[in-house]
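In: Test case, fold it:
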Amino acid sequence: MEMPDIRTVLSPRSSEAGDFIEFPKKLYRDCRFYVPWFDRGMQRLFARKSPFFRHSDGEFFVAYHGTTPVGRIALFENRNFNSYTGNRDARFYFFDTENDQHTADALFNLAANWARSRGLTRLIGPQGFSSMAGGGILIQGFDQPPAMTMMGYNYPYYQELLESAGFCKYKDFVSAFLDPRTYQTPEKISRVASIAMKRGGFDLPRIRSRRQMRSMALEIGRLYNESWMDHEEFAPLTEEELLELTNDLTLVIDPKLLQVIRKDGDLAGFVLTFPDLTNALIKAKGKLNPCTLWRILREKRSTRRVIINGLGIHPRYRNNGGTAILYYALEKSVQDLDREVVGADLTQVAETTGLMLADLETLGARIYKRHRVYNLSL
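Out: Okay, the predicted model is just below:
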């Protein structure tokens, strides 16, 4: 089969930009689990309006056979991350293609040359702009819906395409299912949390309004920078990136689901729990208009599933009861809603976090999805 022609997305209004957005929708048109990004969000990336592009760089590409799109890929040089970690990585993201090794090889060859031209020594992905963005391709759990766009869905053949192109496993990230109807914090953890709260000056203040939630959004973002600094995928987000991230999160989170831990008035930890809007996002097909917005708001008010994607405790409090309080807050986040929650999806847990995985087992969570990040030495 002939090798595809690969073209760069040069502007948000170019035909290539439209094909980059529409290709995966056509590829997954018969798949009930695929959730596309909103078109406006993608166009914003093409226009380099994300604060990521203040310090880093990236390009978007579409593969064609004649005039027909057959694949796509985005490539990023996260200079903040490389500078912080000492790595020389190029990241790929938004990788989608038909089940054709020639197309996949052509996209990855372009990616390798793009990285080498910048003096980068490793190609890794799928990985987004930061550790908060879900990474990896799905390799287990194809009969399960995704967690909105946080941890995406792909066809099973993606794994073979990557491995046949020479990529090796870097790390797996798992998702675990928790049934809030039967979940109860183990007695030992509850006891430690109770003692820590009484003796250590910890508190779980109730978040009652969206205004109150917005007022502490940036504070939570800053704590994220402090609480995740010992993770391999971490690099501090800039103030502008934190502001964008927290603005996005406050659009979808329900104040009743947000749990924060304070220590003598200072923010010490958080649990970010989101109403699962996956079904509404699938029906939206990437379009944001009055009809799809109404569906999303209706789903937000009625969904009985939640997604937990963001737990953090300041390092100084991990060994004096803070972690136990975090798990107690996790229980409250799924039991304080004004309706019965029948499923909680805990996402993006690295397989290398042995203590966290042991804690999930203790909490009665069941691993049911797995995403894999791959890397290729250049």
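In: switch to C-alpha atoms for all contacts and neighbour counts from now on
Out: Noted.
In: Which positions in the biggest helix by length in the chain come out as buried?
Out: The residue-count maximum for a helix in the chain (DSSP state H) belongs to helix 101-116. The neighbour-count check on helix 101-116 (16 or more other Cα atoms under 10 Å) flags 101-108, 110-112, 114-116 as buried.
In: Tell me the helices and strands packed up against that helix.
Out: In terms of contacts (3 or more Cα pairs under 8 Å, 6 or more residues apart in numbering; DSSP states H and E), helix 101-116 is packed against strand 68-77, strand 89-97, strand 122-125, helix 157-164.
In: Which of these sits closest to residue 190?
Out: Proximity to residue 190 (Cα to Cα) singles out strand 122-125 among these, at 38.4 Å.
In: one more, for comparison:
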Amino acid sequence: MIIAEEVHHENQKKEFLEFPVRLYQHDKNYIRPLDKDIEAIFDPQKNKFFKTGECKRFIFKNKENKTVGKIAVFVNQLYEQNQPTGGIGFFDCINDQETANFIFDYCKKWLQERGIKAMDGPINFGERDKFWGLLIEGFIEPLYGMNYNFPYYKELLENYGFQIYFEQLCFSRPIFAEVSRVFTVMHAKHSKNPAISARPLKKNNLEKFAKDFTEIYNKAWAAHGEGKQLEEAKTLKMFKTMKPIINEHISWFVYENEKPIAMWMNIPDLNQWFKYMNGKFGFIEKLKFLWIKKFKKNEKMVGLVFGVVPEWQKKGLEGYMIWEGTQHLRKHTDFKVTELQWIGDFNPKMIKIAENLDTEVTRKLATYRYLFDREKVFERHPML
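Out: Below is the predicted model of the structure:
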């Protein structure tokens, strides 16, 4: 017999955070997320999606009163799909199909009571940039904000009837790997043009780089199906929030006579420092973080955004920028590998860009969908 408990009290919140720690205690690749990052998702004062949706989280216990699983289930009016679709996320479970089926059935019933016809998962009650998807290939240390799970989770979902809605591809390359000859040739070509220059982002001039970032992003992605137009004020706010972890050697901008035409934005992978925090980030942990950040080498950086304005696309400018930045960061940083944030398999243009950067797929996640009407034809995410 399994009992579901809705998370209300502090001891239940603690158990929601601690259960996966016990579950993964012997997995060397598991990195505990920061408690504050998880709790913020379920705080209506911090998560704007509560204004347009509803979210509940549950722990599941067996007859011995031991936790055997946990999950969050939610609806969001802004999550527009072909049919009313809810979400599940933050799923953890023992390796038992009966237990998993009970949890999924419980979520299905909760969603049906709210008029929902399908559920996607594991996804986040928030943006796609964090805690989105199930790891299905590449069981290595997760990047900051990335889901991690046991390989058997795939069977638990698929045996229940979930189908892959889209795959999330993560591309990576070693910093010191041989660079494509195309890059060096294009670098040599554009280096001869006195109007073209490349420079790294500087913390003491965030206003300028926020403005340049916004201009490039909006031009490069406006007609690409990659989300909304950015506002300069929001970009600057984001840059200021990121300031403590910005590495001035790894984010680059390219200019034509001071006009911004390309960017390559990277940050250190915070999990390479947070893995020593055991999920905590109070005053003591912040001091520890500063010490670790200063003395512990971080060898992994994460590619956030790459963009070239339309008039400079297909002219090899990315080769110039990548090789200019790579030569510099090889000398001035300890990074040995770079990994791009995931790209959906429904986005062939972005996948092509990633492949052209001389990368390879090093891990895959998947967003699953379960249609409540089992007679309805399942369709994957439409291509962009």
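In: can I get the helices and strands packed on helix 101-116 of the first structure in JSON lines with mean neighbour count?
Out: Output for those, formatted as JSON lines (neighbours: other Cα atoms under 10 Å):
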{"stretch": "strand 68-77", "mean neighbour count": "24"}
{"stretch": "strand 89-97", "mean neighbour count": "24"}
{"stretch": "strand 122-125", "mean neighbour count": "23"}
{"stretch": "helix 157-164", "mean neighbour count": "16"}
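In: quick revisit: and the longest helix of the first structure, which stretch of the second structure?
Out: Alignment of helix 101-116 of the first structure against the second structure: residues 97-112, by TM-score structural alignment.
In: nearest to residue 34 of the first structure, of the buried residues of helix 101-116 of the first structure?
Out: Distance to residue 34 of the first structure across the buried residues of helix 101-116 of the first structure (Cα to Cα) is lowest for residue 104, with 19.8 Å.
In: In contact with the closest one: list those residues for me.
Out: By Cα atoms under 8 Å, 6 or more residues apart in numbering, residue 104 of the first structure lies in contact with 71, 97, 161-162, 165.
In: Let's see that with 10 Å instead.
Out: Neighbouring residues of residue 104 of the first structure by Cα atoms under 10 Å, 6 or more residues apart in numbering: 3-4, 63, 70-73, 95-98, 110, 158, 161-162, 164-165.
In: what do you get for residue 177 of the second structure?
Out: Counting by Cα under 10 Å, 6+ apart, residue 177 of the second structure makes contact with 336-337, 358.
In: Identify the residue of the first structure aligned to residue 348 of the second structure.
Out: Aligned by TM-score structural alignment, residue 348 of the second structure pairs with residue 354 of the first structure.
In: What distance do you get for its match to residue 361 of the first structure?
Out: As defined by Cα to Cα, to the nearest Å, residue 354 of the first structure lies at a distance of 11 Å from residue 361 of the first structure.
In: Could you measure from the match of residue 348 of the second structure over to residue 186 of the first structure?
Out: Distance from residue 354 of the first structure to residue 186 of the first structure, by Cα to Cα: 19 Å.
In: One more: residue 321 of the first structure?
Out: 14 Å.
In: The two: who's more crowded?
Out: Between residue 321 of the first structure and residue 186, counting by other Cα atoms under 10 Å, residue 321 is the more crowded of the two (20 against 14).
In: I figured the more buried one hits residue 200, correct?
Out: Yes: with contact defined as Cα atoms under 10 Å, residue 321 of the first structure counts as touching residue 200 (8.2 Å).
In: All set, thanks.
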